[in-house]
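[1] The sequence and its predicted three-dimensional model are supplied below.
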Amino acid sequence: MRHHWKWRQIVHRKKEEISMAIQLQKGSGINLTKDHGLDDVEIEVTFDIDPTHPVKAHEMDVNACAFAITHKDGKAVAPRDEAFVFYNNRDYGNGALTHDVDGGSVGDDKMYLHFSKLEQSPDGIDEVSCIVEIYEGLARGHHFGQFSHCTAHIVNPATKEVIAEFKLAEEDSNATAVQMGSFVKEDGHWHFKAIGAGYQKGLADFLHVYGLVESGPE
C-alpha cells in the first residue's frame, strides 16, 4: 500500500442539518436497512481545532479510511489490499465501498457504502471498520485532545438527511487514531455500531491488525 497525505480544508454541516440526527454513544447502534430502509449510506467526518491549544488548523489533518472485512475463518481479516479504502485507494470494487474524491478547495472527508454491492463481493464481506487518524500524530505530538470535536455523520445520500452522528469522547483525548465504528451485517441486516476505541497508533498498525502490509512511500 502506498500512502500520500495532503491537507484538507475543514467543512462543517449546518446545525439545522444534524439537529434531528440520532446521537449515538459508545456501544450503541442503529439498524440501517431494517429501520431506515437504506441500501447505501454516506459517512462524513468533520472536526474543529480547539482554539485553546497552540496548534493551527493548517498544521493538523484527520484522515478517514475504512477496511472491508470478512470473518470467514473466524478472524477479522481484510482479504486483499483493495479492501483498505482511503483517499489514495478510492474503491474496494464495483462501488461497494468508495472514498470521495477530494477536490482540495472543498476538502471534507466522505466515504460511501452500498450494502447490496458489498454482499455481492466474492470476499464474503460482513463488516466495514471505519478509522479516523491524525496525520503523523505520533511524530508531531498531536492528539484528539487538541480538537473541540471530531464527529462521524451517517447520511442518507439520496436525501442528504443526517440519520445519526457519533462524537469522540473526552476519554479519547490522548489518541492519535480512533476506530469510530463498524458497519456490521447481522441477521440479514446492516447495522452501524459506535465503538470509539482510541489508540496511540498510525494507520500501519491497523493494516497489521487486519492482515495487510504497508509499502514504503513513493
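    On my side now, so go ahead. Keep in mind it's a predicted model, so treat the numbers as computed, not measured.
[2] only C-alpha atoms for contact and neighbour calcs from this point on.
    Noted.
[3] mind listing what the closest residue to L38 other than its chain neighbours touches?
    Distances taken as Cα to Cα, 6 or more residues apart in numbering place L32 nearest to L38, at 5.7 Å, with adjacent residues excluded. Residues in contact with L32, defined by Cα atoms under 8 Å, 6 or more residues apart in numbering, are L38, H189, W190, H191, F192.
[4] If any of these are buried, put those into a ChimeraX selection.
    Buried residues among the contacts of L32 (16 or more other Cα atoms under 10 Å), as a ChimeraX selection:
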select :38,190,191,192
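[5] and which of the contacts of L32 is nearest S215?
    Top of the list for closeness to S215, among the contacts of L32 and by Cα to Cα, is F192 at 30.5 Å.
[6] Please tabulate the contacts of L32 in JSON lines, including the columns distance to L212 and secondary structure.
    Putting the contacts of L32 into JSON lines (distance: Cα to Cα, whole Å; DSSP: H, G, I helix; E, B strand; the rest coil) gives the following:
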{"residue": "L38", "distance to L212": "30", "secondary structure": "coil"}
{"residue": "H189", "distance to L212": "27", "secondary structure": "strand"}
{"residue": "W190", "distance to L212": "25", "secondary structure": "strand"}
{"residue": "H191", "distance to L212": "25", "secondary structure": "strand"}
{"residue": "F192", "distance to L212": "24", "secondary structure": "strand"}
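[7] Now render the contacts of L32 as JSON lines, adding distance to R80.
    Below are the contacts of L32 laid out as JSON lines (distance: Cα to Cα, whole Å):
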{"residue": "L38", "distance to R80": "27"}
{"residue": "H189", "distance to R80": "24"}
{"residue": "W190", "distance to R80": "22"}
{"residue": "H191", "distance to R80": "23"}
{"residue": "F192", "distance to R80": "23"}
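[8] next up, a second structure to put side by side with the first:
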Amino acid sequence: MIISKGQKIDVTKGNSVAKVAVGLRWESNDPTLDINVSAFLLDQQGRCNADEDMIFYNQPLSRNQAVSHVEKRHDDRESIDITFSSLPKDIAKIAITLTIHEGEALGQSFVNVKNAECRIYLNEKEEYAVFPFGEGLNQETAIVVGELYMHQNEWKFNAISSGYTGGLSALVQSFGLSLESEAEEPVTPIQAPIAPMILDLQKKQSINIVKSTKVTATLEWDSKKDLDLYCFYVTKQGETGKIYYRNLGSATESPYISLDGDAGANGKETIVIHRPEELHYVLIAAYSAISNGVGSFKSMKAKAVVDNHQGQIITSPLYENNMFAYWVAIAKIDFTAPNEMSIIQIEEYSKAGVEKSPLLYEDGSFKMNVGPAEFKRKKKK
C-alpha cells in the first residue's frame, strides 16, 4: 500500500500485530551526508518527558526495551522496531525522524536527498505500507517523517513529512528536551520550544501557529477531475493579486509566492510562501472548471494543508456537499501578528453556475462571486 503525506492508516486494527518495524531509506549524491534516524516516545500532548525516550544509534533501547534502533535491514538504511505490549503506559505517540549531523554548519540539507521512503513492516517482516516523503524540502536539516499514535485503543500511522531548520537541536527542543552540549554553553536566551501540532480544523475554526521563514500551502484532492489552486494575497504594502496556473509567481519578486504548476489531473498543487513577513493575508481557494461537470468539492476530498516547516501542519477540510459551485474559498491565513500566523477554515462557495472568482480585500475581508470569471477549457490531446 502506497500512502501520501497527510494520510492516516490503521496499523493494528484488523491485523494480528505484536511488533512493527519502521524502515527508512534514501539516496544522495553527497557521500559526506550523515543522516540519522531517531524515534521520540511522546505523551498525549506530544512531549518527550525523559532523555531515555529518545531512541537513536547511541541509545538504541527504550524503557522496557519496547522500542529499538536497528542498523540496515530489509534494504533499509536504519529501522525503528516497536513492541506495542511493552510500551510504557504514558506513551501515546512515537515520532519517527531524520536529521543531518551538523547539517547547518556544513551547509548540507535535505535538498541533497532523493527517493526517500518510509516502510512499515508488520511483525517486523511483512511489508504493509510505503510512504515516499521529502518532496518540496529545501534547506531543512531535520524531518518528522511520520508518527505512530494511539486512537481508540488501536495504533495508527500518520504520514507527516514536515521539515525543520536547525537540525537535531530544533527537533529535540520541539519535543521538550535539550541537548547536553547546549546546556553547558553560556548563550543568549533561545526561543521557547515550538510545540508540534498536526490538526484538522473544524468548520469555521481558527488556530494560531508559529510564523516561520517559509510556509507551504497545498491543495489536495482525490478525484480524476482537475482542480486549480488559487492563492489570493495582500502584501504588507497593501498590494493585492493572485497566484495561479496563469501566473506562477516567483521566489525572488513580490509577493514572494510561487506555485508548482498546473497539475492538470487528480492530485495536488502547492504554493510556497518564501517571505511570510512581506504578507498580511492569503486566501486559499479552489476552482473546478465547467468541463468537470457537477459534483461537490467535498466528494473530491478537497482540502488545504498549511505547513510552517516547524512541525506544525494544519489541514482545512470541507464539510458541505455543494453540488453546483465552481469556486470554494477553503482557508485564510493572517500574517499580521509579529510572531504568529492565524489559519482560519472559511468554506465559502460561489453561487450555482457562477464562474466569477472570489476577491480578497486589503483589510483581509473577501467576497465570493465578484472577481473575474474563469473559463478554463480542457487541454487538447
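    Perfect, I can see it now. Quick caveat: nothing in here was measured; it's all calculated off a predicted structure.
[9] what's the TM-score here?
    Here the TM-score for the pair of chains, by TM-score structural alignment, normalised by the length of structure 1, is 0.76; 181 aligned residues with a Cα RMSD of 2.1 Å.
[10] coming back round to it: now, among the contacts of L32 of structure 1, which is nearest to V132 of structure 1?
    Nearest to V132 of structure 1 among those is F192, at 15.7 Å by Cα to Cα.
[11] Now do the longest helix along structure 2: which elements does it pack against?
    In structure 2, with assignment by DSSP state H, the single longest helix is helix 167-174. Counting by 3 or more Cα pairs under 8 Å, 6 or more residues apart in numbering; DSSP states H and E, the packing neighbours recorded for helix 167-174 of structure 2 are strand 93-100, strand 142-151.
[12] Distance to A66 of structure 2 added to the ones you listed, as CSV?
    Output for these, formatted as CSV (distance: least, Cα to Cα, whole Å):
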stretch, distance to A66 of structure 2
strand 93-100, 11
strand 142-151, 14
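[13] Aligned to Q25 of structure 1, what sits in structure 2?
    Using TM-score structural alignment, the partner of Q25 of structure 1 in structure 2 is S4.
[14] Any idea how many residues pack against the spatially closest residue to its match that is not a sequence neighbour?
    Spatial nearest neighbour of S4 of structure 2, excluding adjacent residues (Cα to Cα, 6+ apart): F131 at 6.0 Å. For F131 of structure 2, the count of nearby residues is 22 (other Cα atoms under 10 Å).
[15] Test my guess that I80 of structure 2 contacts F40.
    No. I80 of structure 2 is not in contact with F40 according to Cα atoms under 8 Å; the separation is 10.5 Å.
[16] For structure 1, just list every one of the helices.
    Ranges of helices in structure 1, per DSSP H, are 15-18, 115-119, 137-140, 203-209.
[17] will you turn these into TSV that also has distance to H71 of structure 1?
    What follows is the helices of structure 1, written out as TSV (distance: least, Cα to Cα, whole Å):
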stretch	distance to H71 of structure 1
helix 15-18	34
helix 115-119	13
helix 137-140	30
helix 203-209	13
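[18] Take those and lay them out in TSV including distance to A78 of structure 1 and mean neighbour count.
    TSV is the format used below for the helices of structure 1 (distance: least, Cα to Cα, whole Å; neighbours: other Cα atoms under 10 Å):
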stretch	distance to A78 of structure 1	mean neighbour count
helix 15-18	32	11
helix 115-119	13	17
helix 137-140	24	14
helix 203-209	9	16
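[19] V178 of structure 1 is nearest to which of the ones you listed?
    The nearest among those, by Cα to Cα, is helix 203-209 at 10.1 Å.
[20] distance from that closest one to structure 2 after superposition?
    For helix 203-209 of structure 1, the mean deviation from structure 2 after alignment is 1.6 Å (mean Cα distance after the TM-score superposition for structure 1).
[21] Quick one: the residues in structure 2 that that helix pairs up with.
    By TM-score structural alignment, helix 203-209 of structure 1 lines up with residues 168-174 in structure 2.
[22] Equivalent analysis for stretch 142-151 of structure 1, please.
    Counting by TM-score structural alignment, stretch 142-151 of structure 1 falls onto residues 108-117 of structure 2.
[23] Ends of the matching stretch, what's the gap?
    Using Cα to Cα, to the nearest Å, one end of stretch 108-117 of structure 2 lies 19 Å from the other.
[24] And for stretch 121-128 of structure 1?
    Start-to-end, stretch 121-128 of structure 1 (Cα to Cα) is 13 Å.
[25] Same question for stretch 35-44 of structure 1.
    Across stretch 35-44 of structure 1, the terminal residues are separated by 21 Å (Cα to Cα).
[26] Which stretch of structure 2 lines up against it?
    The aligned range for stretch 35-44 of structure 1 is 14-23, by TM-score structural alignment.
[27] Enumerate the positions of the matching stretch that are buried.
    Buried residues in stretch 14-23 of structure 2, defined by neighbour count with 16+ other Cα under 10 Å: K19, V20, A21, V22, G23.
[28] Next up, the contacts around E147 of structure 2.
    K93, I94, A95, I96, F157, N158, A159, I160.
[29] That one -> structure 1?
    So E147 of structure 2 corresponds to S182, using TM-score structural alignment.
[30] distance of that match from S28 of structure 1?
    Separation of S182 of structure 1 from S28 of structure 1 (Cα to Cα) stands at 11 Å.
[31] who touches both of the two?
    Counting by Cα under 8 Å, 6+ apart, the shared contacts of S182 of structure 1 and S28 are K193, A194, I195.
[32] Most neighbours out of those residues, which is it?
    In terms of neighbour count, A194 stands highest of the shared contacts of S182 and S28 of structure 1 at 24 neighbours, by other Cα under 10 Å.
[33] tell me the contacts of it?
    Contacts of A194 of structure 1 by Cα under 8 Å, 6+ apart are L24, Q25, K26, G27, S28, G29, F166, M180, G181, S182.
[34] Also F144 of structure 1?
    When contacts are counted by Cα under 8 Å, 6+ apart, F144 of structure 1 touches I134, C150, D172, S173, N174, A175, T176.
[35] give me every residue that touches the equivalent of F157 of structure 2 over in structure 1.
    Using TM-score structural alignment, the equivalent of F157 of structure 2 in structure 1 is F192. Contact analysis of F192 of structure 1 by Cα under 8 Å, 6+ apart lists G29, I30, N31, L32, G181, S182, F183, V184.
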